[in-house]
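Engineer: turn this into a structure:
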Amino acid sequence: MSRPHHLGPSVSRHAKKCLDTPQDISKHWYNLSAYLDSMNSHFDIGQHLIVTVLEPYRESHSKVAAALIALDEPHKRLRIFLFEPTSAG
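Structural biologist: Reported below is the predicted structural model:
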């Protein structure tokens, strides 16, 4: 598991244990913000290094096509969650 993938569950576990105090909330918010910032780099690496190299083989190799789908689907959902604005209320 890559570092960004490992940090996501770690931040989630911390949120579950976070006390309802200003200090704990502030610490968690800092860690969450740092994690979200790091995801930009993670997506860039995945897109530019992995997908760009494998994309020409998508049509001719079914395992490459399956790997690209497996890589893209969770990242697409996470990208939507992290970076697309939501409407409040």
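Engineer: okay, CA-based contacts and neighbour counts for the rest of this
Structural biologist: Fine.
Engineer: ok, which stretches of the protein are helices?
Structural biologist: Assignment of helices within the chain using DSSP state H yields the ranges 3-17, 22-45, 52-54, 62-83.
Engineer: make JSON lines from the ones you listed and add mean neighbour count to it.
Structural biologist: As requested, the helices of the chain are exported to JSON lines (neighbours: other C-alpha atoms under 10 Å):
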{"stretch": "helix 3-17", "mean neighbour count": "13"}
{"stretch": "helix 22-45", "mean neighbour count": "14"}
{"stretch": "helix 52-54", "mean neighbour count": "12"}
{"stretch": "helix 62-83", "mean neighbour count": "13"}
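Engineer: please generate a structure for the following sequence too, so the two can be compared:
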Amino acid sequence: MTPEDSQKLQAYLEAVAAILYQNTEPEKLKTLEGIEQAVRQQVLEHVSPQIGVFLSAKRQEQQQVEADRSLAASENLESQKNKQ
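Structural biologist: Have a look, this model is predicted:
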């Protein structure tokens, strides 16, 4: 990761943390256990699904690249057969 991307990521994470904090019941922030439960709940509800979308999109992209390569290889073989 470039230093610029790292700085952007840090800024986005701080913004996300601020939003999640604002949307957490103040009562939950009074004890370490409450904070842990609130963070876990927020991550499961809001952060993890987005990570899943990212990973799913990345996998689909990889599958498309593999399919394109396979198609190109098939077309190349067909072309060679036609030349013979």
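Engineer: overlay the chains and give the TM-score.
Structural biologist: After superposition, the two chains reach a TM-score (TM-score structural alignment, normalised by the length of structure 2) of 0.34; 46 aligned residues with a C-alpha RMSD of 3.6 Å.
Engineer: give me the longest helix you can find in structure 2.
Structural biologist: Ranked by residue count and defined by DSSP H, the top helix of structure 2 is helix 48-83.
Engineer: for it, name the packing helices and strands.
Structural biologist: Where contact means 3 or more C-alpha pairs under 8 Å, 6 or more residues apart in numbering; DSSP states H and E, helix 48-83 of structure 2 is not packed against any helix or strand.
Engineer: how far away from the center of its chain is that helix?
Structural biologist: On the basis of C-alpha atoms, centre = their mean, to the nearest Å, helix 48-83 of structure 2 sits 20 Å off its chain's mean C-alpha point.
Engineer: do the same with stretch 8-22 of structure 2
Structural biologist: Between the centre of stretch 8-22 of structure 2 and the centre of its host chain there is 16 Å, according to C-alpha atoms, centre = their mean.
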